[in-house]
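Q: sequence? don't have it. structure:
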């Protein structure tokens, strides 16, 4: 997207408009009270005056300005500071564009922290109830140069070409439409309709000198569109017996063809000039084929495929095939670093290379670039989508190779594949969803321990946000739960996995201690640590419905007593405390109940705690008026507080979340009992347990799956693949 020259009369007009805005004590424009016209149009006036950079450096304008207007000038960022602001604004644009300014402020502050832009994060968070202190950044990337919005469902397919000399993108969505985008302006120019199902595949090419798009759908048809007129060309191409997942355009012996791939395990070649299938279907595939791209390598026409739901695709590989002979070329291990299915691929010949590059998008949320001549990955993965990457296209834009991607997060994103200018400095981290967090002390410093679906556990320095040592990687299956304790004076972590086992790790050495804890026959959903008769123990809750206690002092980590059996469904949560001097655990389950267990006898205490109308997914314990209490979080969108001495609910449910409450932490903060709940509604809420009131809402860019309150009174959140640390000091400072 190019930057236009300033208009001759635009500067004085822009300056007069700025003068009409009230100013703050430091002389800056008070955008929060600016006229609505200016919030909508100041960006456009600034761009015409050649002064868009000034607005991009004004955090309050980025918070209060009309999001679509701000997004339209992000490409005019030229300095390091404005490019950083543009990257931060763009990262979660599809989320914050529909929010109120005070909510946008919070998301911008978190995204700045994800880029390690501490000063910018503090600026965005000014006057907020909380401040992000650091965050990992494995799901953000400075290579993302634009976000286009308009589809009402996931964007499943994308292609790029030129029409009338202007670069365009063509996208397909599960909203059933095909959209044509002008990449210079970022606006939709045409909406194509005709498919009766989701549009799963798009390719762009030329037939007889006219630009066309070819689309495939889960209605089993392939359709051809004239991009100049916006009309369908001829009848649909039929032959596939199931959804058409992928389309690629190329030439064979000088004739324009498309190759389509389907859930019916076949690929078919179509002559676009005649509208007919060429030859027999390609039937060597044994699985659904999700992705196809065409290019040349050493002058040979090839297609690159990413296969579907069977054993060939689970390892995230790409395969290269000679289009003339139908034989596989090279080693199928290309693409293996993807941790999930390859859902989309595009290929392009680059100047100065004998081969070509392929850009592959995966269900793991990453985009990776491959040199097809040597079969190796080029550079680091590109991250930014908050869900699966479902569509990829490549084109030259202003002389640069650019990828355009569509994702399950509903966004279309542009990436500069040639950029060497890093903006911000995101911390690497997990490549899967963070489901578990714990906090402890390691060698005199506070650390956080995180567990993820990427099957690793990582340790983070709470003060700096830096990873401590290498990831702990001997797990088999997703890490769903983590708890920390000490063993003979050494800090250890106990991790529960989706493979029904738990493992104990020495955090100082990074080594596993003893044998895995085995006995459950379903995923370990929760872990707590405590002491029993002076000995450190772990308590695990499993989807198999049982709760088990483990002695951590022996190398075999033997089970203590019999399993606790009482939940009539999965046991999903566990927390440890004392009631009347007795060690107890509180568990939550898919039977909508919480239960209290005497750790010494293994017996349930009293009746189940009932009131929730859906699964109890998380439990935390603390004290309220010197009484032991439990706070339970549920898929019914509420949290509840329970007196563990009487077994009765205290007050009304804590309501406000609009999606399941996935996690809860509770402690004493600044002299008052506080709980923090986290939800898949993209928020965390802070509650005063004495009054049952919500003290503040933390709006975040993604779903929050876990929360812990650290010993330094900061809050740690697991959001997507990220770990975020924030402080509530501004909130409690104003209330003290």
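A: The structure has been received and is ready for your questions. For clarity, every value in this text was computed on a predicted model and none was experimentally measured.
Q: contacts, neighbours, all on C-alpha from now
A: Will do.
Q: Is the closest residue to residue 716 other than its chain neighbours within a helix or a strand, and which one?
A: Excluding the flanking residues, the one nearest residue 716 by Cα to Cα, 6 or more residues apart in numbering is residue 725, at 4.6 Å. Secondary structure assigned from DSSP states H and E places residue 725 in strand 722-727.
Q: Show me how far that strand is from its chain's centre.
A: Taking Cα atoms, centre = their mean, to the nearest Å, the mean C-alpha location of strand 722-727 is offset from the chain mean by 15 Å.
Q: Same check on stretch 301-313?
A: How far stretch 301-313 lies from its chain's middle: 24 Å, per Cα atoms, centre = their mean.
Q: what's the first-to-last distance across that stretch?
A: Its start and end residues considered, stretch 301-313 measures 23 Å (Cα to Cα, to the nearest Å).
Q: buried stuff in that stretch?
A: By 16 or more other Cα atoms under 10 Å, the buried positions in stretch 301-313 come out as 301, 302, 303, 304, 305, 306, 307, 308, 312, 313.
Q: So which of these sit within helices?
A: 312, 313 (DSSP state H).
Q: which residues touch the residue nearest to residue 459 when sequence neighbours are not counted?
A: If the residues on either side of it in the chain are set aside, residue 459 comes closest to residue 449, at 4.6 Å by Cα to Cα, 6+ apart. Contact criterion Cα atoms under 8 Å, 6 or more residues apart in numbering gives 437, 438, 439, 440, 457, 458, 459, 460, 482, 493 as the residues in contact with residue 449.
Q: go with 7 Å
A: Residues in contact with residue 449 (Cα atoms under 7 Å, 6 or more residues apart in numbering) are 437, 438, 439, 457, 458, 459, 460.
Q: ok, second structure coming up, stack it against the first:
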């Protein structure tokens, strides 16, 4: 199904004037609370804004807004404090924010030497660590209570676009890079565990399946999504095609083992079930610019948020998720 709203139900929009959206993430604590990392001038120049949004019956309202002197490219919520978020920036820094303290960042970490395009807070029990990925080809491990990085991971030969913790395996994260590889790392060892030459193009995003610790998905400039089983990485376990420009972000569903979503520079968000003969479930077309941010709610079944360079953040339920898949 596709169309002006692509069949999306109960759609709400919020405009960030003069800001182009790069990333959105639902709060793991509060249903209806959402963070968006955005940049002026498409992230090429200017400053950045972290917008914390609240959804209610009337629509989406701004709960808190923080400005930074360079574009913000990614955001992650703390897993142990509902008020704390981390953003990553074009000036090579990470910022820790507290929505209860509107004066400015609690801490700023500046060790990367180029843009930081990815930041993620570990979800595994007992860990309170953050991983960042940068255009300087390194990933770094951070403990927010410590004022410097704990470890630097080197091995990629291109820009790192995405760094995502395993939701299953403590101390394990994946990274996706312009060097066309997906890599798996263990924070307890300095070297890379697994190198997967995933695409014949830059890989812009990766994510872990919430139901299978061995399964990941990648999205790339070749317009495709590929699934990888870590027990045998010679061939992808699925290959999803349909986007007409680069796949910017991929996310597995928190509720369905075989369902995932992707957004693209083709302005669309697509929903897939890789277990089906015709895996494309729905195409949502409700942006007029590159669609860069995407998340699926942990609290409201079927609810999706996305953001784009058209200054809009949207929260909606696509038709394919409105009923059980």
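A: Happy to help now that I have it. What you are looking at is a predicted structure, and each value in this text was computed from that prediction instead of being measured.
Q: now what about the TM-score between them?
A: Here the TM-score for the pair of chains, by TM-score structural alignment, normalised by the length of the second structure, is 0.76; 275 aligned residues with a Cα RMSD of 3.0 Å.
Q: where along the stretch 151-300 of the second structure do the strands fall?
A: Assignment of strands within the stretch 151-300 of the second structure using DSSP state E, counting those that start in this stretch yields the ranges 160-165, 172-177, 182-186, 192-196, 203-208, 215-220, 225-229, 238-240, 247-252, 259-264, 269-273, 280-284, 291-296.
Q: Redo those as CSV? Include mean neighbour count.
A: CSV is the format used below for the strands of the stretch 151-300 of the second structure (neighbours: other Cα atoms under 10 Å):
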stretch, mean neighbour count
strand 160-165, 27
strand 172-177, 25
strand 182-186, 22
strand 192-196, 15
strand 203-208, 28
strand 215-220, 25
strand 225-229, 22
strand 238-240, 16
strand 247-252, 26
strand 259-264, 25
strand 269-273, 23
strand 280-284, 22
strand 291-296, 27
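Q: Those into TSV, with extra columns for distance to residue 54 of the second structure?
A: What follows is the strands of the stretch 151-300 of the second structure, written out as TSV (distance: least, Cα to Cα, whole Å):
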stretch	distance to residue 54 of the second structure
strand 160-165	25
strand 172-177	30
strand 182-186	35
strand 192-196	39
strand 203-208	26
strand 215-220	29
strand 225-229	31
strand 238-240	33
strand 247-252	22
strand 259-264	22
strand 269-273	22
strand 280-284	23
strand 291-296	15
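Q: can you tell which of these is closest to residue 21 of the second structure?
A: Of all the strands of the stretch 151-300 of the second structure, strand 291-296 sits nearest to residue 21 of the second structure, with 6.8 Å by Cα to Cα.
Q: can you tell me what part of the first structure the closest one aligns to?
A: Across the first structure, the stretch matching strand 291-296 of the second structure (TM-score structural alignment) is residues 661-666.
Q: The counterpart of residue 75 of the second structure in the first structure: neighbouring residues, count only.
A: In the first structure, residue 75 of the second structure lines up with residue 437, judged by TM-score structural alignment. Here the count is done by other Cα atoms under 10 Å, and residue 437 of the first structure has 27 residues near it.
Q: what's the answer for residue 693 of the first structure, then?
A: 12.
Q: got a list of what it touches?
A: Contacts of residue 693 of the first structure by Cα under 7 Å, 6+ apart are residue 687.
Q: still on that earlier bit, can you tell me which of the buried residues of stretch 301-313 of the first structure is nearest residue 669 of the first structure?
A: When those are compared for distance to residue 669 of the first structure (Cα to Cα), residue 313 wins out at 48.5 Å.
Q: Excluding chain neighbours, what is closest to the closest one?
A: Nearest residue to residue 313 of the first structure in three dimensions, chain neighbours excluded: residue 307, at 5.1 Å (Cα to Cα, 6+ apart).
Q: Aligned to that neighbour, what sits in the second structure?
A: When the second structure is aligned by TM-score structural alignment, no residue sits opposite residue 307 of the first structure.
Q: Does residue 307 of the first structure touch residue 314 like I think?
A: No - using Cα atoms under 7 Å, residue 307 of the first structure is not in contact with residue 314, being 8.7 Å away.
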